[in-house]
Each structure stands twice: as structure tokens, then as C-alpha cells.
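Colleague: Show me the folded form of this:
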Amino acid sequence: MPEVVVTGLGIVCPIGVGADAVWASVESRTSGVRAVPELVAANLPIPIAADVADFDAKEFVKPRKSLKVMSRETQLGFTASEMAWADAGLDGANVDPDRLGVTSGSNMFCPEMPELAAACHASDSGDGVFDFNRWGNTGLREVFPLWLLKYLPNMAPAHVSIAHDARGPSNSIVAGDVSGLLALIEAADVVARGHADVMLAGGASSSIGWMDLIWHAGARLSHRVDEPERACRPFDADRDGMVGGEGAAMFVLETREHALARGAKPLARIAGYGRRYESATASYRPTGQSIGQAIEAALAAAGVKAGAVGHVSAHGLSTELDDRIEAEAIRRTLGDVAVTAPKSFIGNVGAACGAVEMAINLLGLLRGRVAPTLNYETPDPKCPVNVVAEMAAAKSPLAMLLNHRTTGQAVSLLIEAE
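Modeller: Here you go, the predicted model:
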């Protein structure tokens, strides 16, 4: 099948808006985790998170009126797509709109609570009790008529498609933390099958919206609230949970032939991938079997041996179980390969984590570097992996990206920098 390459990338995440800002933060070892003022003011027990603190959507979203029907996640995804589009030099490239598509990994977008406040107050029976009859009769009248259009998980690719008149394949993948890599794999397959000439693909997500925080009630989160920048510590013996985050990354994918024909320089190629599952939906305690199988499938698809992989970008969630089973699977299939965990910088951005982590790794590979893992201070014997704690030279342009989730899904993606 035709070789699929990456010709542009855009990234908006807790350590920067744009590729240069992100890599500068990596070089300076600047964490994106902090005590978020709004969470502190609300007196939440865990007020730390990795938010995109310096992001103003008005600088990037055109036309401005679109902001009225864009959730925070859609704004992040749209911005990353515009950056990727510009990076790939697609303005004036005359891509056939019918052969231009968009695929994005998404979470279920949670509504912003102030938007529902008036409706909830109107549904008050008078004694502080929510009355469902009043909600149906009067409460719903207080909801913005286009409210629902802000929070459908396909809104990020929808707005990008509208902006660029993309009439080709469009899709949203909602599968938790593996969504971003699944979206990239799907887009690469669409291009390889000849169903599109150019695909914008990646993910946009947040795990720190108010309704998300209330719903999960701090489950699996780090309690290291006095040291936010040290809270996310993948594979470290003193890890005590993950940190929530938000962000987006998008990429331009096309065949090498198409890229060269329009004068675009490939940044990397999609070398292979694996998608596997083990039954853990009931227990939420996978064994790591699917992670190992996904790694082996990616190696087989790429036609390479384990030793060819220069480093692994691990899921590195910073929880006891997730890190342990992932470390065991990496050691079992890839041996003593170097391992980095970008979540130590950006927290867990949910459905977008694979795309954002791919962007960080690709920025490093293009410079011949592997990003360090922050806060790796005390090796855990139960996590037998070679963690990169300091910035290191890349041993190979071939890197493996990993994401998995507690319900048993695991995804791997091999990229090779040009």
C-alpha cells in the first residue's frame, strides 16, 4: 500500500500553544501542572490540573461567531488543526475538497456549568429541590437554543471540515485514552486506501471540565496538591495517581507521492500500528496482555524487529496498576528500550493524549532528541523499564507510541522521523 507521511503538525497543550513554545518547555523541564485558580477558589480537595493557561481562542478561531457554538475542546482542536494546516503549507495547494477529510479523537464533551445555571434555578420547586416537571415546562426555555451543538463529540472535525470545505471522510472516535491514536490510524488507512488525498487527524479533549471533576470525584487522581509540578510521576515508586489535563494536537497525513508532488517535505512516516483488546470491562484491571499484543502487531506491520525501535513513548499514567502492567509488557516485548512518558509534563488529556504525545515525540525526533520524563526519582522494581529521566539523544528515528485503558483496549503506533 502507499506510504503515508506526516507533513504538518499543530499542538495546543498545558506546556505551550504552538510547536516552538511546547518544545521550549520540554527543554527547560517546565511542567504544565499547577494549582488552577478556579479550582482553588471552589475549595476542591484536589485543585491541581494541567490546563492550557495562556490560550485565547479569539486569536485563532475565524470567524469569531463560531465561538458561540464551540466548546473548550473544540476550540483547542480547531486551533491545532489550523496550525497543522499552515505547517503543511496547504493554503494554495488546491486539494480537491471531495478528497480532503478530518478524523479526531474525542471524549464526551461535558457542558460548562454556568450555561445550565439559569435552567436549573428555573426548575427549583421553591424549597431547593430540583423539580423535573418544572425542568420540562420552564427550565429548558432558559437553555441556549444551540447549546447541544457545542457538546457533541464530533464538533471538532465538523468545524474544521466547514472551515476548509472538507467534503471527504469525516469521523470522530470516542474510546477514552486510546482515541487519539485510533483516529490517526484510521486517517492513515483512509489515505492508504486511496479514499482521500489529505487527512487532518489527531485529538482534542479535556478531563478537567467541572462536570467531569464532579462526576469522577477525584478518583485515581494524585493527592500531591502541595507540589503540583511533582504530582505526575510515571513509573516512579512514589507515584500516587494521575493528573487531569486538557489539550489538542492535529496532523496532516498524505501519501509520500502526493506530498512530494505538491512540494511538501515529509516530517515522518507512519511505519506500523497495532490494536488489541483483553476482557477487562467488568474488572477494570487488565493484565497488560493487550499492550504486549499491540506492540507485537505494530512490529509485524512495520516488518521490523524489537531492536529497531529507538524509544517508546509510554502511556505512563502515573497510577500503580497502569504503570506496572505497561512496564511489564514493554520489557517483555521490547527489552531494555528507552522509555519516556510525556504525561509527566501535561497530565492526562484523555482522548487527545495519544495525539499530543505523538506531537511532543515528533518534535524531539526532528531534533534528534528524546524528551525526558519528569519526576522519575525512585525506580520501582515493579516497573522494569529504562526510563529516560534526562533529555537524551535519539538512538533511532523510529519511535513507538503507546496508549491503553482500564477496560482492556491497547493501541500502538510506530512513526519514523525523516
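Colleague: CA atoms for contacts and neighbours, from now on please.
Modeller: Will do.
Colleague: what number of residues lie near the closest residue to A417 other than its chain neighbours?
Modeller: Of all residues not flanking A417 in the chain, A268 sits nearest, at 4.0 Å (Cα to Cα, 6 or more residues apart in numbering). Other residues within reach of A268, judged by other Cα atoms under 10 Å, total 22.
Colleague: I figured A268 hits V5, correct?
Modeller: Yes: proximity of A268 to V5 meets the contact threshold set by Cα atoms under 8 Å, at 5.6 Å.
Colleague: can you give me the strands in the stretch 101-250 of the chain?
Modeller: 170-173, 198-206, 246-255 (DSSP state E, counting those that start in this stretch).
Colleague: what's the distance between the residue nearest to A417 and S81?
Modeller: Distance of A268 to S81, given as Cα to Cα, to the nearest Å: 18 Å.
Colleague: Of all the strands of the stretch 101-250 of the chain, which one comes closest to R34?
Modeller: Nearest to R34 among those is strand 246-255 (12.7 Å), distances taken as Cα to Cα.
Colleague: For A268, give me its contacts.
Modeller: By Cα atoms under 8 Å, 6 or more residues apart in numbering, the contact set of A268 is V5, V6, T7, L362, I415, E416, A417, E418.
Colleague: Is it possible to get a markdown table of these that adds distance to P286?
Modeller: Output for the contacts of A268, formatted as a markdown table (distance: Cα to Cα, whole Å):
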| residue | distance to P286 |
| --- | --- |
| V5 | 33 |
| V6 | 32 |
| T7 | 36 |
| L362 | 29 |
| I415 | 26 |
| E416 | 29 |
| A417 | 32 |
| E418 | 35 |
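Colleague: Among those, find me the one that's closest to R332.
Modeller: I415 (20.9 Å).
Colleague: Just give me the neighbour total for L67.
Modeller: Neighbours of L67 using other Cα under 10 Å come to 16.
Colleague: quick revisit: between the strands of the stretch 101-250 of the chain, which one is nearest to N154?
Modeller: strand 170-173 (5.2 Å).
Colleague: Do I have it right that A308 meets K395?
Modeller: No: if you go by Cα under 8 Å, A308 and K395 don't touch, sitting 9.3 Å apart.
Colleague: Let's compare: structure for the following, please.
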Amino acid sequence: MQEVVITGMGIVCPLGIGSEAVWSAIENRESGIRTVPRLVEAGFPITIGGEVPDFDGKQYVKPRKSLKVMCRETQLAFTAAELAWADAKLDEAKIDSERLGVVLGSSVFRSELPDLTALYQEASNNGKFDFTRWDSAIKQLYPLWMLKYLPNMASCHVGIAKDARGPNNTIVEGDVSSLLAIIEAADTIARGHADVMLTGATGSLLAWVDVCWHGGARMTRNDNPDAASRPFDSARDGFVMSEGSAVLVLESLAHAEQRGAKILGRILGYGRRAEAVPRGKLPTGQSIRQSIRAALEMGHVSPDEVGHVNAHGLSTIEDDAIEAEAIQAELKDVSVTAPKSFVGNSGASGGAIELAISLLGLQKNLIPPTLNCDDPTAGLNVACSAQLPKSATMLALNHKLTGQAVSLLVGGA
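Modeller: All right, here's what the predicted structure looks like:
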């Protein structure tokens, strides 16, 4: 099996666009959570979120006509992929297109309301939806609407733009999508089916359909955006909805060395586990613990060799308690960072964004800090300020209340 390394990354998140902007915000402890004007204008009860600031797809998407069939999440992914490609200096490399692939995690893209407005108006009868008018109303829908919102469109557009004729796949599995996609990309290279893979994820919980669906039900702190996302803090009261994308370039070690690429990290091991969660019940944390054990075993790394954990840190009462107990059980007093304190919860793309932030920290030999954790729950060793890691080996962790958990072990260059 071939060793897999990370040679480039691109980040588009509430902290900014590009690694330099993101790390600058981390260093200065600047939160990406802000008041969202459109939520205020709509009179929505929760008016904060993590939007990507000053994002305009026209600056990054080529050809421009592709924007007609790209929703915002696809535009974010395309931008992150362009940044990752440039970071890895792949334009200067001679890459066999048949050995270049794409695997991205993705949220279920929700249609923006303006795309449906004319349809609903046509089907409206005295303010109520009239199904007898559907045949006429459907003609108001943009003919390529479906292509705009299929979850696999991000991988497709990136693959087309880079002439990637190798494996192309999309994983849609909620908050664990990112790490599952990165693992699949690494396995694709390890199996010898590709030399280079673009991988990561894109997602948003700020589309109107998502905002109305969640309704801020797990978020009550609305008056102070900077302090709203509080992973593992005793005063946490819910997650903050956000958006973003991060894309990594993975290569076989042999391919990277042959072209003289800078190595940012090494994929050492991973674990993917699930536990049955009866309706109305919470996970026990068993799957989190098992995924951590599997990653360490695969990477031949002992618990005391892990420099830090990049935790899921959702900032909800239930999730954080379960995760904290599992981390302590398997890794004792390991240092923990929770980037959602800066960027909120973007769903499918969260794990990729968080991993990228830890990789940026490793380039500086620092564990990225966690914001707003004034009183860590259950004695967890949260890195509330930037710290020197005891090793360059880090474990990224994502999990879901439905029982899925994924751990990815990454080593330094």
C-alpha cells in the first residue's frame, strides 16, 4: 500500500478566503460568527451565523457561464479546490489526467427560494398552493435547476475544470462527510488507483430551507455573536449555523517526492464506526471510542503519542458531553482544540475546514486555540490559547447523534 501525503489545501470559511486570511483570524482570536443581515430583515428569531465574508463566485469560477448551474455550496467548493491546486503548485506538475481524481463530501443542497418564487406564484390560489396548477407552474422552473442542486455537482465541476479523469465520487453523510471523503480519497491512492486526489467537502446550514428547518432550535445565544459558539464550555447552549468549504490535495508519497512537492502532513490511519441509537435516545459514545482506537491501531500510534485532538465540538450540551467522555477515556489528558468556536457548524464541510485549521497550526508548530471555553466541561484539557504540541501527530474527530463516528490520524511532514 502506498503512503499518502497532503501537499496542498484551500479554505473558504467564515474566517476568510485562503489560508493566510484564516490563520490571521485564528492568531488574532477573531470569530467568524456575525449578525446575518438577511436573517434580521426577515425577522428571524436567530440572526447570527457564519457566512463567508465578501464571497463572489465570479472571482474564482471559470468559465463564468458555469455559475448558472452552480449553487453557492458548489461555488465555495470550486473556489477551495482552485486554492488547493495553486497551493500544491499542480500547474507546474505533469499529472496524468487518468490518475487524477476527486472525492468530496457534500451537504444535501437546498434550493434557494428565488429559484422557486415564480413556480410558487404560478401555483398559488388565494395564497394557498394549488396542486391542480402544477403542470403549468413547473414550466416556470429553470430548466437546469436539477443540475444546480445535485449534491455531486461540486465534485463534477472540479473534475471537469481540472480534467480529472480518474475516480470521481461524492459522500453525503451529514457531519461526518468530510472525513469519510478524505479517507476514501486516501484509500484510492493507497490502492494504486490514482496518484493525486482532490478531496474535502462543501456545505451550508445557512440556506433558507435549512434555517427554517432547524429554526435555531439548538441555539439560543443571539445577543453576542462572538461568544455564541462555545464548544465544551459549561455555558454552551447550542451550535451556530454556518457555511464553507475546504479542499486538500492528497498524493502518493512517491508522486509527491518525484515532483519535489512540499509535504504538509501524512495520512497515518483512520477509524469508521457506528452504534445503534434507539429513537429518542442518545449515543453512548461507543462508536467514538472505537473509531479512535481503530485510527491509532492502523497508524501504529499509542495514545500518548497524539499531540492534539481536533474535536467535533459542536457546542451542544449532549454532543459535547458524549464526545468529551470518549476522548478522555481513550486519550486521557490530550490537548483538545475545537475550531467550531471560530467558524460554527457548516455540516458536511465542518470536518475538512477544521482539519485544514489544524494543518495550518502544525505549519507553525502550534495547536490552534479554542474560543469561548471559559470553564471546560468535565475537566477536558481544552487548548484555550495557542499551545506547542507535544508531537506533530493529530487526530481529527467528527460524530453524529445518530451514532456514526469517524477519526482520522494525521502526522506532520
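Colleague: Map the residue nearest to A417 of structure 1 onto structure 2.
Modeller: In structure 2, the residue matched to A268 of structure 1 (TM-score structural alignment) is G265.
Colleague: Over to S283 of structure 1?
Modeller: Checking TM-score structural alignment: S283 of structure 1 goes with G280.
Colleague: Its match looks like it's in a strand, true?
Modeller: No: read with DSSP: H, G, I helix; E, B strand; the rest coil, G280 of structure 2 is coil and lies in no strand.
Colleague: where does it sit relative to T402 of structure 2, distance-wise?
Modeller: Counting by Cα to Cα, the gap from G280 of structure 2 to T402 of structure 2 is 10 Å.
Colleague: and what of K68 of structure 2?
Modeller: With Cα to Cα as the criterion, K68 of structure 2 and T402 of structure 2 are 35 Å apart.
Colleague: the more surrounded of the two?
Modeller: Neighbour count, other Cα under 10 Å: between K68 of structure 2 and T402, T402 has more, with 15 against 12.
Colleague: Map G159 of structure 2 across to structure 1 for me.
Modeller: Under TM-score structural alignment, G159 of structure 2 pairs with S161 in structure 1.
Colleague: Give me the spatial nearest neighbour of its match, chain neighbours excluded.
Modeller: V102 (6.6 Å).
Colleague: That neighbour contacts D165, doesn't it?
Modeller: No: using Cα under 8 Å, V102 of structure 1 is not in contact with D165; the gap is 10.7 Å.
Colleague: the more surrounded of these two?
Modeller: V102 (31 against 14).
Colleague: any idea how far K62 of structure 1 lies from A306 of structure 1?
Modeller: 45 Å.
Colleague: Helix or strand: which one has F78 of structure 1?
Modeller: helix 72-87 (DSSP states H and E).
Colleague: quick one: the helices in structure 2?
Modeller: In structure 2, the helices defined using DSSP state H lie at 19-27, 37-41, 72-87, 117-122, 134-137, 145-149, 153-161, 177-190, 208-214, 253-258, 286-299, 317-331, 340-343, 350-363.
Colleague: Please identify the most buried of the ones you listed.
Modeller: Stretch with highest mean neighbour count among the helices of structure 2: helix 340-343 (a mean of 30; mean count of other Cα atoms under 10 Å).
Colleague: what distance separates that one from the centre of its chain?
Modeller: 12 Å (Cα atoms, centre = their mean, to the nearest Å).
Colleague: Taking structure 1 as the reference, give the residue range that helix aligns to.
Modeller: Going by TM-score structural alignment: helix 340-343 of structure 2 matches residues 343-346.
Colleague: what's the average distance of the matching stretch to structure 2?
Modeller: Once fitted to structure 2, stretch 343-346 of structure 1 is off its aligned match by 0.2 Å on average (mean Cα distance after the TM-score superposition for structure 1).
Colleague: residue contacts, the residue most central in space within structure 2?
Modeller: For structure 2, S349 is the residue whose C-alpha lies nearest the centre (Cα atoms, centre = their mean; 2.0 Å). Residues in contact with S349 of structure 2 (Cα under 8 Å, 6+ apart) are 105-107, 175, 177-178, 200-204, 243-246.
Colleague: which one of these is nearest K94 of structure 2?
Modeller: G200 (22.6 Å).
Colleague: Not counting sequence-adjacent ones, nearest residue to the equivalent of the closest one over in structure 1?
Modeller: In structure 1, the residue paired with G200 of structure 2 is G202, using TM-score structural alignment. Distances taken as Cα to Cα, 6+ apart place M250 nearest to G202 of structure 1, at 4.3 Å, with adjacent residues excluded.
Colleague: Look at the alignment partner in structure 2 of that neighbour and say how many residues are nearby.
Modeller: Aligned counterpart of M250 of structure 1 in structure 2: V247 (TM-score structural alignment). Using other Cα under 10 Å, the number of residues around V247 of structure 2 comes to 36.
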